[in-house]
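A.B. asks: Pasted the sequence and its predicted model underneath.
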Amino acid sequence: MAKVSHQNLYDYIELKVYDVHGYKRGRFIHRCQLPSVIKNGIGMRHGMCYEGMHGPSNQHPLFTSAVNYSNMRMVPILSTLRPCQKSVFGNRKVGSVICELRFPEDMSVDTSSPREATQAVLDLLREEFGLHIKSSFEVEFGIRDPKKQKYLGDRSQWASLVTVGKNQELLLGLMDEMRTMEIKMDTLLSERAIGQFEYTFELTDGIEAADMVAEFRAASHLYLESKGFDAEFMACNDPTTKIHNAYHYNISLWDSNGVNVFLNPDNPAELSEFGRHWLAGLIEHAPALTALSLPTVNCYR
C-alpha cells in the first residue's frame, strides 16, 4: 500500500479503470477528496469497461436493453499509485491510481472488469495451488509521422543501433518518461519493419506486469503525440509487409519455497511435468483464451 507521504506528493489524482479495449477511463479528483474516496469510493457508471472505443456506446442488446446499469463505486488500489507523465501535465503534481469497481450495496468487487477477472485467476492459483506468477512483456509497435505519412527511420533493419541512435531523443526519451512514471522498462530494440520498435519490461510479480503494459500503451500515445508522432499497436497495420505487431508475454510460476515449478533440469527442454500440463492446458483452451484476451476487432487487423 502507498504510504501517506506518497499520497501527499500529489495535488490531483487520476482515478482509472482499464476497459476491454485497454483504454483507461475514470475521473480526476483533488487531493482533498482522496481520504473520502479511499474509504467510500466514488460513483461511476456500471458498464464503463464496455463503452465503444471512439465514443459511441456498445449497441448490442446484452449491453443496452437487457441490462439495468447501476452506479458503481471506484475504489483506489493504493499500491498502484504512481506519478503521471510530465509530457502531459508538466510541473503540475498529478498522480494516477488504478481502481476496483465495487457494487454499492455491499462493496463486493465487480469481476466483470478485465483487471479484476485476471486478479481472480491469480488469487485462485495462490489459494488452490500455492503458486504465484512472475511475468514480463515485450511490446512491438509502430511509430509514424502523421503529417509526412511516413514511419520513423529510413530502412528495415532488425536490431539496428544506427536507427536507434539517429532517433535517440524520441526513443530513449520515451523510455525515460516511462521510468519516471515507475513503469519498469529495461530494453529497446529496432524491429524488422521501418518504424517498428520493441520495448521490454522488467520481470515483476502478480498483476504488476499487466498494469504496467496497460499504462505504457496509454502513455506512449500521449508522449509520441506531444512530439508529433502516432503510436500504432494494431496487429497488422500494413498487410503488404507481412510484419506484425505483438505483445510477447513471458511467464513462470513459483511455489512458496521460491522454486520455479516449470523447471526440471532432468527433463527434455528442462520442462517439468507441471509445465507440460500447463502448456497442454493453454493449447486445449486456446479458443476461449483468444476470445478473452483478444475481444475486439482491432486485435485482428
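C.D. replies: Structure received. Residues are numbered from 1 along each chain as shown.
A.B. asks: CA only for contacts and neighbour counts going forward, please
C.D. replies: Will do.
A.B. asks: In this structure Tyr249 contacts Ser135, no?
C.D. replies: Yes - judged on C-alpha atoms under 8 Å, Tyr249 makes contact with Ser135 at a distance of 7.1 Å.
A.B. asks: More neighbours: which of the two?
C.D. replies: For Tyr249 and Ser135, the more surrounded residue by other C-alpha atoms under 10 Å is Ser135, and the numbers stand at 19 against 12.
A.B. asks: Give me the distance between that one and Arg217.
C.D. replies: Here the distance between Ser135 and Arg217 works out to 17 Å (C-alpha to C-alpha, to the nearest Å).
A.B. asks: next, the one to line up against it:
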Amino acid sequence: MTTGNLTTTEESVLETIEDEEIDFLRLQFTDILGVVKNVSVPARQAEKAFREGIYFDGSSIEGFVRIQESDMRLIPDPETFAVLPWRTNEQGAAARMICDVVDTSTGEPFAGDPRTVLKSALDRASELGYTVNAAPEPEFFLFEEDEDGRATTKTNDAGGYFDVAPKDLASDVRRDIIYGLENMGFEIEASHHEVAEGQHEINFEYDDALATADNVATFRTVVRAIAAQHDLHATFMPKPIPRINGSGMHTHLSLFTEDGENAFHDGDDEFDLSETAHSFLAGILEHAPAITAVSNPTVNSYKRLVPGYEAPVYVAWSDRNRSALIRKPAARVPAASRIEARFPDPSCNPYLAFAALIHAGLDGIERGLEAPDPVRENIYEFDEQKREEYGIDTLPSNLGEAVDALEDDAVIKGALGEHVSEKFVEAKRQEFEDYLVDVSQWELDRYLETF
C-alpha cells in the first residue's frame, strides 16, 4: 500500500487522467469464479485510491468473506491503467485499473483474492529461479440478440475455419474488437474465424503470467462490450451449441531464468525441450485431473471435453498431433520453446487456472518427474485396450469427478490456498448438485411422450 509519495507510475496515471479528461475510474477485480467485478469512482478519487485504497463490502462477492468480516480494500495497480475504448467523451470518458484486494483486519493481501493466489505461484517460481510467461488463445461465439436484447444461440454467420466474407460476417466485429484491445495496450498477433459457425479467435502476444491473466479478464470484457455495440452477444461459454466444436483456451507456458534464458529449450533434445521442460510437463500431466476442476470449472465445460470435437480428453503429450492434453508447438527460435496445455477453457478464472498449472509444473521440477514418451498417433482413434497399453488415462468426465480429484490433490489445493480451495469446492459442489437435480430439455424431448 502506498503511504508516502506517489510513485512515478502513479503520477503518470494522474497526468493521463487529466490529459484525457477521464471522468470515472473502474477499479476492477475478480471473484473466485472469475467473474469480473468493479467499483466505479470519480476520477478525482484516483490519488486517494493510490494512497489509501477504496473500501468495499467483501461479503457480497462470491467466495470472499462472511458478513461479520466484510470490509475489504482495493489497491489499484497503476501498471494496469487503460482508457476504456467503448466510452466516448460525450458519454463521459472512463478508464480502468485492476486491483489487488487487501484484508483490512490484517493489512495483508487477501488470501481469497485470485490475483494474490497467482502472485503466490509466481513467487514460488521466483524462489526456484524462474519467471513464467503465458500466452492463451481464448475462443468465443457471437450470437444474435432477440427483440428484447437477450442472447440467443443463433449465430450471425455460417463461416468455418479461416473462412472469409461472405461466409464470415463477423470480420468487421473482430476488427473493432482488435482496435479496442490495441487501444488498451494489447499486441494482437492474429484473428480468424474458428471451426464452428459463429466461433472466433483473437490471439495476443505472450507476457508474464500475471499480466496475461489480467489481459484475459480484460479481453473478455472488451469482446463482450464491443460485440454489444454490434447488437451481438459474445459468450465464452465452453459449449453453447450441442454437437459442434466448443470453445477452448489453449495456454502456452514457458519458464525463463534470471539471466533471460528460456529454461524450456535444449537444442540437443529430440523435441528441443530441456529436462526442466520435461519435468514441468510431467507435473501437469500428473495433476491434470485436479487442474480440470479449476481450468474447466463449469458443468458445461465437460460437454466440450468429449472425444470427436478436437478437445483433448486424454492425459498424454505430443510434439505433433492435437489430440493430446499437452502439445509441444514448433518454435522458430530457442526463446519460443514452450508447451501448450490444450484442455483449459475460457470460462475459467485465469488467475486460478494459471496458478494451478504453474504449481503442478513446479511440483514436477522439484520432484524430478520424467515425462512419458510422446504419443504421435491420433489418440481419438484408440480403443480402450490400446489406451491402456499406452498407459493413457482420461480427464474427469464431469464437474463432480473433477472436484473429487481436486479434493484429493494436495498440490493443487495448496496452489489455491486454504481459503480459495474451500470456497471454490463449496461453490462447485453446489453447482454440480443443482445440475443433477435439474431436468433438461433433452430429457423432456426424449422421454415425456415415450413413457
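C.D. replies: Structure's in. What do you need? Quick caveat, the model's predicted, so the values are computed rather than measured.
A.B. asks: What would you report as the TM-score here?
C.D. replies: Taking TM-score structural alignment, normalised by the length of the first structure as the basis, the two superposed chains have a TM-score of 0.86; 286 aligned residues with a C-alpha RMSD of 2.4 Å.
A.B. asks: Is Met44 of the first structure in a helix, a strand, or coil?
C.D. replies: What DSSP: H, G, I helix; E, B strand; the rest coil gives for Met44 of the first structure is strand.
A.B. asks: which residue lines up with it in the second structure?
C.D. replies: In the second structure, Met44 of the first structure lines up with Phe56, judged by TM-score structural alignment.
A.B. asks: give me every residue that touches that match.
C.D. replies: Phe56 of the second structure sits next to 70-74 when contact means C-alpha atoms under 8 Å, 6 or more residues apart in numbering.
A.B. asks: Okay, and which of the residues you listed map to strands?
C.D. replies: 71-74 (DSSP state E).
A.B. asks: most neighbours, which of those?
C.D. replies: Using other C-alpha under 10 Å as the neighbour test, those are led by Leu74, with 26 neighbours.
A.B. asks: Thought Phe50 was touching that residue, still the case?
C.D. replies: No - using C-alpha under 8 Å, Leu74 of the second structure is not in contact with Phe50; the gap is 9.4 Å.
A.B. asks: thinking again about what came up before, lining up the contacts of Phe56 of the second structure with the first structure, which overlap?
C.D. replies: Using both residues aligned by TM-score structural alignment, their matches' C-alpha atoms under 8 Å, the first structure keeps these contacts from these: 71-74.
A.B. asks: Let me have those in JSON lines, extended by distance to Ser421 of the second structure.
C.D. replies: What follows is those, written out as JSON lines (distance: C-alpha to C-alpha, whole Å):
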{"residue": "Asp71", "distance to Ser421 of the second structure": "21"}
{"residue": "Met72", "distance to Ser421 of the second structure": "20"}
{"residue": "Arg73", "distance to Ser421 of the second structure": "22"}
{"residue": "Leu74", "distance to Ser421 of the second structure": "22"}
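A.B. asks: Skipping its backbone neighbours, what lies nearest Lys423 of the second structure in space?
C.D. replies: Leaving out its chain neighbours, the residue that sits closest to Lys423 of the second structure by C-alpha to C-alpha, 6 or more residues apart in numbering is Gly63, at 5.3 Å.
A.B. asks: contacting residues for the one you found?
C.D. replies: 31-32, 112, 420, 423-424, 427.
A.B. asks: would you say it is within a helix?
C.D. replies: No - according to three-state DSSP, Gly63 of the second structure belongs to no helix; its state is coil.
A.B. asks: So it versus Tyr179 of the second structure, what's the distance?
C.D. replies: For Gly63 of the second structure relative to Tyr179 of the second structure (C-alpha to C-alpha), the value is 34 Å.
A.B. asks: now do Glu401 of the second structure
C.D. replies: 41 Å.
A.B. asks: re the thing from before, pick the one among the contacts of Phe56 of the second structure closest to Arg175 of the second structure.
C.D. replies: Relative to Arg175 of the second structure, the closest of those is Leu74; by C-alpha to C-alpha it sits at 33.4 Å.
A.B. asks: Who are the contact partners of the closest one?
C.D. replies: 27, 49, 53-56, 99-102.
A.B. asks: Filter those down to the buried ones.
C.D. replies: The neighbour count (16 or more other C-alpha atoms under 10 Å) marks 27, 49, 53-55, 99-102 as buried among the contacts of Leu74 of the second structure.
A.B. asks: could those be laid out in TSV, adding distance to Ile244 of the second structure and secondary structure?
C.D. replies: Output for these, formatted as TSV (distance: C-alpha to C-alpha, whole Å; DSSP: H, G, I helix; E, B strand; the rest coil):
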residue	distance to Ile244 of the second structure	secondary structure
Leu27	37	strand
Ala49	46	helix
Gly53	46	coil
Ile54	45	strand
Tyr55	45	strand
Cys99	37	strand
Asp100	38	strand
Val101	39	strand
Val102	43	strand
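A.B. asks: and of these, the nearest to Ala234 of the second structure?
C.D. replies: Of all these, Ala234 of the second structure sits closest to Leu27, with 22.8 Å by C-alpha to C-alpha.
A.B. asks: how about stretch 221-235 of the second structure, aligned to which bit of the first structure?
C.D. replies: Stretch 221-235 of the second structure maps onto residues 218-232 of the first structure, going by TM-score structural alignment.
A.B. asks: Endpoint to endpoint, that stretch covers what distance?
C.D. replies: Stretch 218-232 of the first structure: ends 11 Å apart by C-alpha to C-alpha.
A.B. asks: What distance do you get for Asp259 of the second structure to Thr131 of the second structure?
C.D. replies: Taking C-alpha to C-alpha, one finds Asp259 of the second structure at 10 Å from Thr131 of the second structure.
A.B. asks: same check, this time on Lys119 of the second structure
C.D. replies: The value you get for Lys119 of the second structure to Thr131 of the second structure, if C-alpha to C-alpha is used, is 11 Å.
A.B. asks: What's the match for Leu273 of the second structure in the first structure?
C.D. replies: By TM-score structural alignment, Leu273 of the second structure lines up with Leu271 in the first structure.
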